[in-house]
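Trainee: The following block contains a protein sequence and its predicted model.
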Amino acid sequence: MKQPQLPDLPLFRTIADAAGALGYPAYVIGGFVRDLVLERGSKDVDVVCVGDGIALAQEVGRRLPGRPRVTVFKNFGTAMLPTPEIEVEFVGARKESYRAESRKPEVEAGTLEDDLARRDFTINALGLSLNPENFGELVDRYDGMGDLQRKLIRTPLDPDITFSDDPLRMLRAIRFATQLNFDIEPDTFDALARNKERIKIISQERITTELNKIIMAPKPSYGFKLLFSCGLLQLIFPKMAQLQGVEKVGQHAHKDNFYHTLQVLDNVVAAGGDLWLRWAAILHDIAKPATKRYDKRVGWTFHGHEDKGARWVPGIFTDLKLPLGEEMRQVQKLVRLHLRPIALVKEIVTDSAVRRLLFEAGDDVDRLMLLCRADITSKDHQRVARYLRNFDVVEEKLKEVEEKDHLRNFKPVITGEIIMETFGLRPSREVGELKEALLEAILEGKVRNEYDEAFALLLELGKQKGLSAVPK
């Protein structure tokens, strides 16, 4: 593996000159160096100096063209300097000590060795010198280069101390392993299991940020398997962990819904699904354990899991501190409807069934179909191919009916106000029943969603209820 080379940017020479003038040895440390080795793009640079990081940032700012504004965070002892190419954060080298009840360390000035030792993983403890006498030279006290070569996540110090001090590092270990497709070194992984209860001192917002990064990785199933294996998933997302397991009675056994969910998630990722479609994949069968029943004739059933799962979505989003707006409503809709296209595949596709699906799914119908395709995970490849061919038929029918009837997100032309005005009614159950009957007629194709046709049917429905139109 090639040694990392600092990019040929005047900025780095300017930092070196400023550090030399102040007498502060300075180094580029951490993720920027790691990503140089892995040939991944990175726009954020961390500069550690053995001295006053804020003073170094201000000196660099004075030396750069245009004298860019330095943002100082005095409480944290850091300073931020934006440049056209990259953003640089400056901090003084430090050492840390922790109390058991908090992940916020007590910080004091330290040496370069102290600063490297406090890093989470060896691959993030690499440095490049910004000092005139050895500019660009690699600093690698903990064999981070070797671990990059071996594709290994390992802590610089005793992992029990590293994870107990800052339990968020446990999720970061799994996140990096998932994003980079690395293994977690055995002693480090064993420490995850030993220290998992410490995750309880971490805020939900920070946990969810790491969880979303795992979900957005190229193969998120790997991260969830690691989370489950070390016991962290059972603590941070117990409902998902409860999907795991197979129960057998006689010849009847159901599939393991945890591993099925992970396959669906990976399928959605392969099809280009965004974060919220990935969450819909994670939650589509979340209520199966709560709805599992055994029937001697048909075996295991999970009747109503899609409706119960949809009802659970707001609570899950609240618990995980995920947004409760449009994103949550979209996931809830996809969970509720995820069986509908599969039901259409199993029977003759009628215009009426397609109209109903278009009406309920609205603009999310394409995302729903992507989720449903991802949900076909049988080991029987012929069965999968047959289902996917049937989905092609359903999608053609959706397109055909949509072009003809324009039912995606349609609103009935006859509103509740028109019904009340027509028959002289006040808001009542009767008005709701008439609205529902009109909607049913449109979805069944008995009338088009056009005013004259729909109003004529309204008068007929009113007559059946003994209502007369009020003369205008």
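Mentor: That came through fine.

Trainee: From now on I want contacts and neighbour counts done on CA atoms only, so please keep to that.
Mentor: Noted.

Trainee: in the stretch 51-200 of the chain, which spans are helices?
Mentor: 53-63, 112-117, 144-150, 159-165, 168-180, 186-195 (DSSP state H, counting those that start in this stretch).

Trainee: between these, which gets nearest to L277?
Mentor: For the helices of the stretch 51-200 of the chain, distance to L277 was read as Cα to Cα. The smallest value, 18.8 Å, belongs to helix 168-180.

Trainee: quick one, that closest one and helix 186-195 angle?
Mentor: 130 degrees (axes from the mean of the first three to the mean of the last three Cα atoms, to 10 degrees).

Trainee: Can you name every helix or strand that helix 168-180 contacts?
Mentor: Judged by 3 or more Cα pairs under 8 Å, 6 or more residues apart in numbering; DSSP states H and E, helix 168-180 is in contact with strand 152-153, helix 159-165, strand 183-184, helix 204-215, helix 220-230.

Trainee: Let me know which of these is tucked in deepest.
Mentor: strand 152-153 (a mean of 24; mean count of other Cα atoms under 10 Å).

Trainee: What strand or helix carries L358?
Mentor: Remark: L358 resides in helix 351-361, with elements defined by DSSP states H and E.

Trainee: packing partners for that helix?
Mentor: Helix 351-361 packs on helix 326-337, helix 340-346, helix 365-374, helix 381-405, helix 429-443, going by 3+ Cα pairs under 8 Å, 6+ apart.

Trainee: which parts of it are buried?
Mentor: Within helix 351-361, the residues that count as buried by 16 or more other Cα atoms under 10 Å are 351-361.

Trainee: again with stretch 34-45
Mentor: Using 16+ other Cα under 10 Å as the test for burial, stretch 34-45 gives 34, 36-37, 45.

Trainee: OK, contacts around the closest residue to K196 other than its chain neighbours?
Mentor: Excluding the flanking residues, the one nearest K196 by Cα to Cα, 6 or more residues apart in numbering is L232, at 5.8 Å. Residues counted as contacts of L232 (Cα atoms under 8 Å, 6 or more residues apart in numbering) are 193, 196, 199.

Trainee: Just list the residues touching the nearest residue to the last one once chain neighbours are set aside, thanks.
Mentor: Distances taken as Cα to Cα, 6+ apart put P167 closest to I199, at 5.3 Å, once the chain neighbours are dropped. When contacts are counted by Cα under 8 Å, 6+ apart, P167 is found next to 103, 195-196, 198-199, 201-202.

Trainee: ChimeraX command to pick out the buried ones of those?
Mentor: Those of these that count as buried under 16+ other Cα under 10 Å are selected in ChimeraX with:
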select :103,195,196,198,199
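
Trainee: for the contacts of P167, which one is nearest F73?
Mentor: R103 (19.4 Å).

Trainee: Included below, for side-by-side comparison, is a second structure:
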Amino acid sequence: MNLSAEITGVFKEVYLVGGALRDALLKRPFKDIDLAVPPSADFKARTLRLARKLGASCFPLDEEAGIYRLNQRKAPFCQLDIMPFVGGKLETDLKRRDFTINALAYKLSPGAVFTSDKKTGDFRLRLDRSKVTDLCGGLKDLAAKKVRPVSQGIFTDDPVRLLRAFRVAATLDFTVDPAALKAVKKHSALIASTAQERVREELMRLFESPVSHKWLALMHKHGLLTAIFPDLASQESCATAYYGKGGVLTHTLRVVERMDYLFENLAACLPEYKKVAELMPAPRTMKFAALLHDIAKPPKAAMIKGRLRFFGHEEFGAVMAEKVMEQLRFSREDIRLVSKIIGTHLRPGNLAANEVISDRAMFRFFRT
């Protein structure tokens, strides 16, 4: 199937926009296709007609804004989002987007060829850069590997973009523009006002980075990490004599760093990991658990016989993590898993401290 021919057969003027175009320009694969078209009275009817031609389901993501999603039922299983220009014109639409590298447009022609990988479902597209509409300097920022806001108001218009700036940079291995970092620090508290499931999705995608700990550290430097997780704020001043500057939070980020290393070097760390690969949680879920594993150390910190102790922090941490995950709208399955990991995270170390680990002890460990 020639996707471009099918799309342009229904919409004569249609533009590839957003992350799909950005990734195509970077010669990266992409899964979802974002399209923008001039507004028209028959937009919905045309969209339904396109869905029939593609053999796709069609449903509104935002009926008031006219955003529809099409999911193909057969190969190449394309997911396509289509919407009229915001503000009625392409120029207005692009200037209301989040980052310059996402504020680009490319007019599709029947000859544009989307190629798909049957195994991964990824798409690729070769295009002529000279035909890209760039009103905000996105091509220059792509070349400079920089995430820069389209305008000063993007974070107040939609606070989830505070986190998205780091997630996009982490995904592409770009840098975040210094002016954007200052704006994040100024507006970080706004992240609490946005839909928390959107925060969760951006955060979990950030954890897919092989160096997610570096991005978490940068988020903390500019006030965003503790704006998302207020319970982590007290970690920074807790147990500094033991962990050094940054206290428990420094330790927390180091544990996430070790998780990054583990999942990038599984074969070296766990030579026989393939035997249990199907049972292993997703790496991003394990990294999230690492971020919250000591969430209860500050409230459980106490001097006992001259020593700083954190008795019961793992069990109480499981309860605290459950509440955090409920606020972020995680699934019950993920909440149970992460809570269990946090609640039992001292047990492997305790077992390893024994000279001999009995079969019964191992059974009890894996039973939990």
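Mentor: That came through fine. Just so we're clear, the structure is a prediction, and the values are computed from it rather than from any experiment.

Trainee: on that earlier part again, just put the buried residues of helix 351-361 of structure 1 in a markdown table and tack on distance to Q244 of structure 1.
Mentor: Supplementary listing: those in a markdown table, determined by distance: Cα to Cα, whole Å:
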| residue | distance to Q244 of structure 1 |
| --- | --- |
| D351 | 38 |
| S352 | 37 |
| A353 | 34 |
| V354 | 34 |
| R355 | 36 |
| R356 | 34 |
| L357 | 31 |
| L358 | 33 |
| F359 | 34 |
| E360 | 31 |
| A361 | 29 |
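
Trainee: from these, which is closest to E210 of structure 1?
Mentor: Nearest member of the buried residues of helix 351-361 of structure 1 to E210 of structure 1, counting by Cα to Cα, is A361, at 30.4 Å.

Trainee: In contact with the residue mapped onto the closest one from structure 2, which residues?
Mentor: Aligned by TM-score structural alignment, A361 of structure 1 pairs with F366 of structure 2. With contact set as Cα under 8 Å, 6+ apart, F366 of structure 2 has no partners.

Trainee: Tell me the residue in structure 2 that is farthest from the middle.
Mentor: Relative to the centre of structure 2, the most outlying C-alpha is that of K305, 44.4 Å out, by Cα atoms, centre = their mean.

Trainee: quick one on the thing from earlier: so which of the helices of the stretch 51-200 of structure 1 comes closest to R389 of structure 1?
Mentor: helix 168-180 (32.8 Å).

Trainee: with structure 2 superposed, average distance for the closest one?
Mentor: Superposed on structure 2, helix 168-180 of structure 1 shows a mean distance to its aligned partners of 1.5 Å (mean Cα distance after the TM-score superposition for structure 1).

Trainee: on that earlier part again, CSV please, covering the contacts of P167 of structure 1 and showing distance to L283 of structure 1.
Mentor: Converted to CSV, the contacts of P167 of structure 1 look like this (distance: Cα to Cα, whole Å):
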residue, distance to L283 of structure 1
R103, 31
N195, 27
K196, 24
R198, 26
I199, 23
I201, 26
I202, 24
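
Trainee: Nearest residue to the aligned residue in structure 1 for T133 of structure 2 in space, ignoring adjacent ones along the chain?
Mentor: Alignment note (TM-score structural alignment): T133 of structure 2 maps to V139 of structure 1. Distance criterion Cα to Cα, 6+ apart; nearest residue to V139 of structure 1, sequence neighbours excluded, is G127 at 4.7 Å.

Trainee: could you measure the residue farthest from the centre of structure 2 against P298 of structure 2, distance?
Mentor: Using Cα to Cα, to the nearest Å, K305 of structure 2 is found at 18 Å from P298 of structure 2.

Trainee: what do you get for L135 of structure 2?
Mentor: 49 Å.

Trainee: And for F30 of structure 2?
Mentor: In terms of Cα to Cα, F30 of structure 2 sits 42 Å off from P298 of structure 2.

Trainee: Which of the helices of the stretch 51-200 of structure 1 sits closest to K397 of structure 1?
Mentor: That would be helix 168-180 among those, by Cα to Cα, at 38.9 Å.

Trainee: between that closest one and helix 220-230, how many degrees?
Mentor: 150 degrees.

Trainee: Helix 168-180 of structure 1 maps to which residues in structure 2?
Mentor: Helix 168-180 of structure 1 covers residues 160-172 of structure 2 once aligned (TM-score structural alignment).

Trainee: Buried ones in that stretch, by neighbour count?
Mentor: Under 16+ other Cα under 10 Å, the buried positions of stretch 160-172 of structure 2 are 160-170, 172.

Trainee: Need those in JSON lines (columns: distance to G343 of structure 2).
Mentor: As requested, those are exported to JSON lines (distance: Cα to Cα, whole Å):
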{"residue": "V160", "distance to G343 of structure 2": "30"}
{"residue": "R161", "distance to G343 of structure 2": "32"}
{"residue": "L162", "distance to G343 of structure 2": "31"}
{"residue": "L163", "distance to G343 of structure 2": "28"}
{"residue": "R164", "distance to G343 of structure 2": "30"}
{"residue": "A165", "distance to G343 of structure 2": "32"}
{"residue": "F166", "distance to G343 of structure 2": "30"}
{"residue": "R167", "distance to G343 of structure 2": "28"}
{"residue": "V168", "distance to G343 of structure 2": "32"}
{"residue": "A169", "distance to G343 of structure 2": "33"}
{"residue": "A170", "distance to G343 of structure 2": "30"}
{"residue": "L172", "distance to G343 of structure 2": "34"}
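
Trainee: which SSE is the aligned partner of L249 of structure 2 in structure 1 in?
Mentor: When structure 1 is aligned by TM-score structural alignment, L249 of structure 2 is paired with F258. Per DSSP H and E: F258 of structure 1 is located in helix 257-270.

Trainee: who's in contact with the helix or strand just after that helix?
Mentor: Later in the chain than helix 257-270 of structure 1, the nearest helix or strand by DSSP H and E is helix 275-283. Helix 275-283 of structure 1 is touched from outside by 212, 215-216, 240, 261-262, 264-265, 268-269, 309, 313, 327, 330-332, 334-335, 367, 371, with contacts defined as Cα under 8 Å, 6+ apart.

Trainee: And the buried ones among those, selectable in ChimeraX?
Mentor: Provided next is the ChimeraX selection string for whichever of those are buried by 16+ other Cα under 10 Å:
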select :212,215,216,240,261,262,264,265,268,269,309,313,330,331,332,334,335,367,371
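
Trainee: Fine, thanks again, bye for now.
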